[in-house]
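>>> Any chance you could fold what I've pasted below:
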Amino acid sequence: MASDLKETFWNRMDKVTAGLLSADSERPIPMAPQVDRENKAIWFITAKGSAADRASQSGGEARFDVADTKAGLYAVIEGKLDHGSDEKLDEIWNAFAGAWFEDGKDDEAVELVKFTPHSAEVWATENSVAFLWEVAKANFTKQTAEGGEHGRVAF
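Take a look at the predicted model:
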């Protein structure tokens, strides 16, 4: 099941629009993930001097929390942050990131960090119609609902 759940995780992460990234034991902040399945990594565009940037300079540990009903994914992902490259920034830059930096991609404050997950606890839920059916069925039969897949995965 773990390998199937890992595949489900990556498939659904492609649809996640935001989550909470915490690094250096600081408070979590909302971040938009850019999934790189080929390299089993998640990229974040952040600001120089942020907790994520500081942690990436030393290969620090971080956590990314996801609760995305549209993607059907809830996860607590733990991993390591590293400094990104200008080439990768060119590849993943988008209008949403540009909204946070006055000079766009060329703003001196722009920093790219690479999050490499090493473990995660994952809940992959059914779509809303299937979930409602499970709730109704559970109430009718007095059994607990089947909410999808849940487990820990190692990357």
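
>>> only C-alpha atoms for contact and neighbour calcs from this point on.
Noted.

>>> Are we agreed that residue 9 is in a helix?
Yes. The assignment for residue 9 by DSSP: H, G, I helix; E, B strand; the rest coil puts it in a helix.

>>> and it, how far is that from residue 22?
20 Å (CA to CA, to the nearest Å).

>>> Show me what counts as buried in stretch 48-57.
Buried residues in stretch 48-57, counting neighbours by 16 or more other CA atoms under 10 Å, are found at 51-56.

>>> run this one through as well so I can compare:
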Amino acid sequence: MITQEQKNELWSIIEKIKVGMLMTHDGQEYRSRPMHIVQDSFDGSLWFFTDKSSSKVYETQKDKKVCVSFGDRDKNRYVSLSGSVSISTDNQLKKKFWNPLVGAWFEGDYSSPDVALIEIKVSKAELWETDKNKLSQLYELTKAAVSDDTPDIGHNRKYG
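Got it, this is the predicted structure:
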């Protein structure tokens, strides 16, 4: 289980990135696509809008396990969150998360029957980050290649 402190740490990173790559599985193939988070806090669930008839919805009906990855190349931080997905057409929830940017992707408004929300209940997360610049990372990689040591280029934390 991911603690509230860990949720806060993860949110402090992904709220700035906003767009993550949602990976689904249709039973045979994996597929990723960029998705924009629509919430303003993280309680353990990630929320995205989608068209109810999209391939994402079909794929999540085949396999409820998904992964969303966020990357911030400028700060050398990468987050992967895994969990189970559900689809909601609840108008109160859609209204809560609706904004003009979301509206640009859909005809009508949140009450349209074609508009749905994807909720991912996050069960595990992983964070990779480094404070070393590219030259230091290259040095560590080169040193490791000639010495069989593991390069010291950052750290990795697992949650859940």
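
>>> thinking again about what came up before, and which of the buried residues of stretch 48-57 of structure 1 is nearest to residue 32 of structure 1?
Relative to residue 32 of structure 1, the closest of those is residue 52; by CA to CA it sits at 12.9 Å.

>>> Which strand or helix spans residue 135 of structure 1?
helix 128-141 (DSSP states H and E).

>>> Repeat that for residue 67 of structure 1.
strand 61-68.

>>> for that strand, the distance to its chain's centre please.
Strand 61-68 of structure 1 sits 5 Å away from the centroid of its parent chain (CA atoms, centre = their mean, to the nearest Å).

>>> Need the counterpart of residue 123 of structure 2 in structure 1.
Using TM-score structural alignment, the partner of residue 123 of structure 2 in structure 1 is residue 118.

>>> Residue 124 of structure 2 - nearest residue in space that isn't next to it in sequence?
residue 160 (4.5 Å; CA to CA, 6 or more residues apart in numbering).

>>> which strands and helices sit next to whichever helix or strand comes after the helix holding residue 135 of structure 1?
The C-terminal neighbour of helix 128-141 of structure 1 among helices and strands, as given by DSSP H and E, is strand 148-154. The helices and strands touching strand 148-154 of structure 1, judged by 3 or more CA pairs under 8 Å, 6 or more residues apart in numbering; DSSP states H and E, are helix 2-13, strand 110-125.

>>> quick one: contacts for the closest residue to residue 114 of structure 2 other than its chain neighbours?
Among residues not flanking residue 114 of structure 2 along the chain, residue 52 sits closest, at 5.1 Å (CA to CA, 6+ apart). By CA atoms under 8 Å, 6 or more residues apart in numbering, the contact list for residue 52 of structure 2 reads 113-116.

>>> Okay, residue 52 of structure 2 and residue 110 of structure 2: tell me how far apart.
12 Å.

>>> What is the burial count for the aligned residue in structure 1 for residue 87 of structure 2?
The equivalent of residue 87 of structure 2 in structure 1 is residue 83 (alignment by TM-score structural alignment). Neighbourhood size, residue 83 of structure 1 [other CA atoms under 10 Å]: 18.

>>> same deal with residue 143 of structure 1?
Around residue 143 of structure 1 there are 11 residues (other CA under 10 Å).

>>> residue contacts, it?
Residue 143 of structure 1 sits in contact with residue 137, where contact means CA under 8 Å, 6+ apart.

>>> can you tell me how far it sits from residue 125 of structure 1?
Taking CA to CA, one finds residue 143 of structure 1 at 18 Å from residue 125 of structure 1.

>>> repeat for residue 66 of structure 1
Counting by CA to CA - residue 66 of structure 1 and residue 125 of structure 1 are separated by 13 Å.

>>> which neighbours do those two share?
In contact with both residue 66 of structure 1 and residue 125: residue 73, using CA under 8 Å, 6+ apart.
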